[in-house]
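Enquirer: model the following, please.
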Amino acid sequence: MFIYFRDLSFNNLTGPLPRFPSKIFNIVGNPSICPTGSEPPCHGITLMPMSMTLNTSETALPSGRRKSHNFALALSSSIGCIGMLILGFGLFLWMRQRKKQQKFFDVKDGHHEEISLGNLKRFQLRELQIATNNFSSKNLLGKGGFGNVYKGYLLDGTAVAVKRLKDGSAIGGERQFQTEVEMISLAVHRNLLRLYGFCMTATEKLLVYPYMSNGSVASRLKAKPVLDWVTRKQIALGAARGLLYLHEQCDPKIIHRDVKAANILLDDYCEAVVGDFGLAKLLDHQDSHVTTAVRGTVGHIAPEYLSTGQSSEKTDVFGFGVLLLELTTGQTALEFGKAANQKGAMLDWVKKLHQEKRLDLLIDKDLKSHCDLIELEEMVQVALLCTQYLPSYRPKMSEVVRMLEGDGLVERWEASQRAEASKNKSQELILSERYSDLTNDSLLLIQAIELSGPR
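Expert: Below you'll find the model as predicted:
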């Protein structure tokens, strides 16, 4: 039988301390007892401890060491408790964040293979139907080749723009849709339209964006008050920076393929925000697996894209050049083409006025005299550089941004003019040689006719 505590106090015990089957015992009041039994006769020794702890292999710890041992135990226990609290709090935050994180899955995939989309919110279809009053025509903000856009208000009062994509039930589009949405969600820049969230069902695909209070550049060019020249320059620079991010700073690279005034939106401060990027590729895959289908707007489509169906970042540069002309003239390329009753007339007209140094006829009439003609010519030069026929001659968007900021335009324009002059000279030489050959052939023909005539 093992006794944990034994009290032997005040019993006038002497001699060596016996071994008892107990861990702790009290020996106070027994001044003649020896602590371990290994000492010589210990009569007269006064012992101070009130209690002792027995161990079959160790002697009792001295008071100082026992205190240090207890302190170490208390300290380690405290550190362990604090560590457990921190670990528990961290686990709680992780679980909370994971719960907030939305998951995106293919509606036709039975195993629901999930792709994480960060902070994008997944909206329920019913939620967006309520927000837009069941996609009422009264809430229609605009129509495009990729779908209609509706204004709506979420339950918390947040104003949003809901893009309802066409062909939402197209076979094979779900995986491409999730890939494109994930790509768009990763492209974050102050001059790119931010994606709030999405909704996907078997028949619907919707994207939710923040509402842009000043609408598109196309709509503001027709509205009052008129956009002043300084604001138009800021819009051009902001749109260029957004495209620069898509082309050269975003991974993977994104080609817009429909750069125009209607796809450049304006926030509360009229700062340019590029919208609809990445959707051209998405819709091409939904409509057909043929990747050469041309998407875009008449007057903005680069010639190589129109003829071959092959797009690159230089097709966006071409569209941006036309956008600069829209900002300058106050007319869209399509409107000007209809007025002139021919396609591509805007570029021809601008080139002609620039050669004749009559750019004052180019400026938007609503601006009247509130425009710097030197800055006007610089913007027109950038536009003409961007809309050159050969893609290799067009600048990159990084170069366009620098030129709009006033760096490198003079050198680039002079180099372009020298190349144009050299090309014209080569064409004249070729025409001259052809004319010379034709003349010689005509003389031979005449001689042949004369020889074959009557003698």
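Enquirer: from here on, contacts and neighbour counts on C-alpha atoms
Expert: Noted.
Enquirer: these two touch, right, His189 and Gly242?
Expert: Yes - if you go by Cα atoms under 8 Å, His189 and Gly242 touch, sitting 7.0 Å apart.
Enquirer: so the two - more neighbours on which side?
Expert: Gly242 (25 against 15; other Cα atoms under 10 Å).
Enquirer: now the residue lying closest to that one once chain neighbours are set aside: how far from Leu361?
Expert: Among residues not flanking Gly242 along the chain, Asn191 sits closest, at 4.8 Å (Cα to Cα, 6 or more residues apart in numbering). Distance, Asn191 to Leu361, using Cα to Cα, to the nearest Å: 31 Å.
Enquirer: with Glu405 instead?
Expert: Distance, Glu405 to Leu361, using Cα to Cα: 25 Å.
Enquirer: also Glu182?
Expert: 46 Å.
Enquirer: again, but for Ser78
Expert: Counting by Cα to Cα - Ser78 and Leu361 are separated by 82 Å.
Enquirer: contact partners for the residue nearest to Gly242?
Expert: By Cα atoms under 8 Å, 6 or more residues apart in numbering, the residues touching Asn191 are Gly238, Ala239, Arg241, Gly242, Glu271, Ala272, Val273, Val274.
Enquirer: switch the cut-off to 7 Å
Expert: Contact partners of Asn191, counting by Cα atoms under 7 Å, 6 or more residues apart in numbering, are Gly238, Ala239, Arg241, Gly242, Ala272, Val273, Val274.
Enquirer: second chain to compare with the first, below:
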Amino acid sequence: LDKNNLSGQIPIDVAKLPGLTFLDISFNNLSGTVPKIYAHDYSSLVGNKFLCNSSILHGCTHLNGGTNDTVSRPSNKTKNHHQLALAISLSVTCATIFVLFFVCWLNYCRWRLPFASSDQDLEMELGHLKHFSFHGLQSATDNFNSKNILGQGGFGVVYKGCLRNGTLVAVKRLKDPDVTGEVQFQTELELIGLAVHRNLLRLYGFCMTSKERLLVYPYMPNGSVADRLREYHHGKPCLDWSKRMQIAIGAARGLLYLHEQCNPKIIHRDVKAANILLDGSFEAVVGDFGLAKLLDRQDSHVTTAVRGTVGHIAPEYLSTGQSSEKTDVYGFGILLLELITGPKTLSNGHGQSQKGMIIDWVRELNEEKKLDKLVDRDLKDSFDVAELECAVGVILECTLTNPILRPKMSEVLQALESNVTLAENGVDLNREALLPYGGSCSFSVRHEDPHDSSSFIIEPIELSGPR
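Expert: Now for the predicted structure:
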């Protein structure tokens, strides 16, 4: 019966014929299970691909209540394939997650550990100053985004930043990180950090890498005096006369502390409105001090690089490079003039010749008793005449060409404080011209009121440790 294209199952009756001795049903299309064959030769079953377990004598094993293996085997194979695919997918997913986690952890360790060890070393050397990582300040300033620039000058660019704890800071990114070596930079920072006074901008921390030098200061919400003098700053009114005089006194207090309370003393060398900041109460805070090189115990210092702003630099410093406390006194005189006139007058000319002409103009108006023409028009005649006369006298004394003839900051502060105190108390300032150029206050004036709150005697709360 071979090769007859037979189909269907093998009949059980045929398979059980007792007299059957030979059965050849190979190469047909038979299907189903193979019954027990009583023939002596049962090997001729090949070629029937649909027969189940055709090579086993006793037939197929029935599953699921009679379902043959021909149906069940493909089902099991499909199920096994699905399970294998699912296992492979889960394994690949878990492996990918693990690799990503490991890479992130490795990068974090590479970023964190070097700064952690550096923090520990530098903290011991610089005392209370906090060491910041470059990445931390980069994040705080939104990668030094130009939108966060608060100002820029000869020393670098200042950015507004927000630390992780929400504290607002001002980050100064110095222009010339290679000018000072690592040891010199740390030494100067430590000395600057010791200068603590309510009228000085306190150094909060720093960052030092092989390519970067950054200083971190508290954020001053009212900006700089230069900002506030420009009519209206972000909708805020301009500074009134009273605030301007208090700013002058606060700046004088800060400079006096740098000159006479710090050891070694610190010469600012760039006293101007842009470097006088204002806190939340409009208290003057002197910034950028100590960024020029610190002085030793000598009375003067000669430097090959003149640091400062043209128009605010003393003649002797510009011509010879020699600076002293009197260099700052000269800059304070120009600052006081800027507080009175506003920024427009000084911004009309940037050269030394224009600056000298402005001082000659002030001297001329003082002699002609026309000082009201000096006052900023934005004040609209809201100023105190006696305080104006005293302030002009201070300006002319501070800007004398010979630095020896200029007053000390202690004398400047006393003159301003005594004049403002008398005016606030309603005392009649009917006195003769005591200054060389006819000003109505004198540097020889001493406080006779024991209750006067002169900052010449600095309260202990304003100091921080020995100097």
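Enquirer: fetch the TM-score of the aligned pair.
Expert: The TM-score (TM-score structural alignment, normalised by the length of the first structure) is 0.63; 306 aligned residues with a Cα RMSD of 2.9 Å.
Enquirer: the helices in the stretch 151-300 of the second structure, which residues?
Expert: Secondary structure of the stretch 151-300 of the second structure (DSSP state H, counting those that start in this stretch): helices at 182-194, 225-229, 241-260.
Enquirer: okay, and the second one goes to which residues in the first structure?
Expert: It stands for helix 225-229 of the second structure. Mapped onto the first structure using TM-score structural alignment, helix 225-229 of the second structure covers residues 217-221.
Enquirer: quick one: terminal-to-terminal distance for stretch 292-311 of the first structure?
Expert: Using Cα to Cα, the two ends of stretch 292-311 of the first structure sit 8 Å apart.
Enquirer: report the buried residues of stretch 336-354 of the first structure.
Expert: Phe336, Gly337, Gly344, Ala345, Met346, Leu347, Val350, His354 (16 or more other Cα atoms under 10 Å).
Enquirer: pretty sure Asp142 of the second structure is in a strand, no?
Expert: No - counting by DSSP: H, G, I helix; E, B strand; the rest coil, Asp142 of the second structure falls outside a strand, being coil.
Enquirer: just the angle between the longest helix along the second structure and helix 182-194, please?
Expert: Longest helix in the second structure, counting residues (DSSP state H): helix 69-126. Helix 69-126 of the second structure runs at 70 degrees relative to helix 182-194, counting by axes from the mean of the first three to the mean of the last three Cα atoms, to 10 degrees.
Enquirer: and helix 69-126 of the second structure, what other elements does it pack with?
Expert: Helix 69-126 of the second structure sits against strand 130-131, with contacts defined as 3 or more Cα pairs under 7 Å, 6 or more residues apart in numbering; DSSP states H and E.
Enquirer: which stretch of the first structure lines up against the strand it packs on?
Expert: Counting by TM-score structural alignment, strand 130-131 of the second structure corresponds to 121-122 in the first structure.
Enquirer: Leu30 of the second structure: what secondary structure?
Expert: Following three-state DSSP, Leu30 of the second structure is assigned to strand.
Enquirer: how long is stretch 175-185 of the second structure from one end to the other?
Expert: Stretch 175-185 of the second structure: ends 14 Å apart by Cα to Cα.
Enquirer: ok, residues contacting it?
Expert: Phe155, Gly156, Lys211, Glu212, Arg213.
Enquirer: tell me who's in contact with the most centrally placed residue in the first structure.
Expert: Closest to where the C-alpha atoms of the first structure average out (Cα atoms, centre = their mean) is Ala187, at 1.1 Å. Counting by Cα under 7 Å, 6+ apart, Ala187 of the first structure touches Cys250.
Enquirer: which position in the second structure pairs with it?
Expert: Aligned partner of Ala187 of the first structure by TM-score structural alignment: Ala195.
Enquirer: what of Lys233 of the first structure?
Expert: Lys233 of the first structure maps onto Met245 in the second structure, by TM-score structural alignment.
Enquirer: neighbours around its match, how many?
Expert: Count around Met245 of the second structure with other Cα under 10 Å applied: 21.
Enquirer: how close does it get to Lys147 of the second structure?
Expert: Taking Cα to Cα, one finds Met245 of the second structure at 32 Å from Lys147 of the second structure.
Enquirer: now Asp13 of the second structure
Expert: Distance check for Asp13 of the second structure against Lys147 of the second structure: by Cα to Cα, it reads 97 Å.
Enquirer: please apply the same query to Tyr257 of the second structure.
Expert: Tyr257 of the second structure is 34 Å from Lys147 of the second structure, by Cα to Cα.
Enquirer: buried subset of the contacts of stretch 175-185 of the second structure, written for PyMOL?
Expert: Selection of buried members from the contacts of stretch 175-185 of the second structure for PyMOL, criterion 16+ other Cα under 10 Å:
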select buried, resi 155+156+213
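Enquirer: out of the contacts of stretch 175-185 of the second structure, which comes closest to Ser410 of the second structure?
Expert: Phe155 (27.8 Å; Cα to Cα).
Enquirer: give the equivalent position in the first structure for the closest one.
Expert: Alignment note (TM-score structural alignment): Phe155 of the second structure maps to Phe146 of the first structure.
Enquirer: brilliant, that's me finished.
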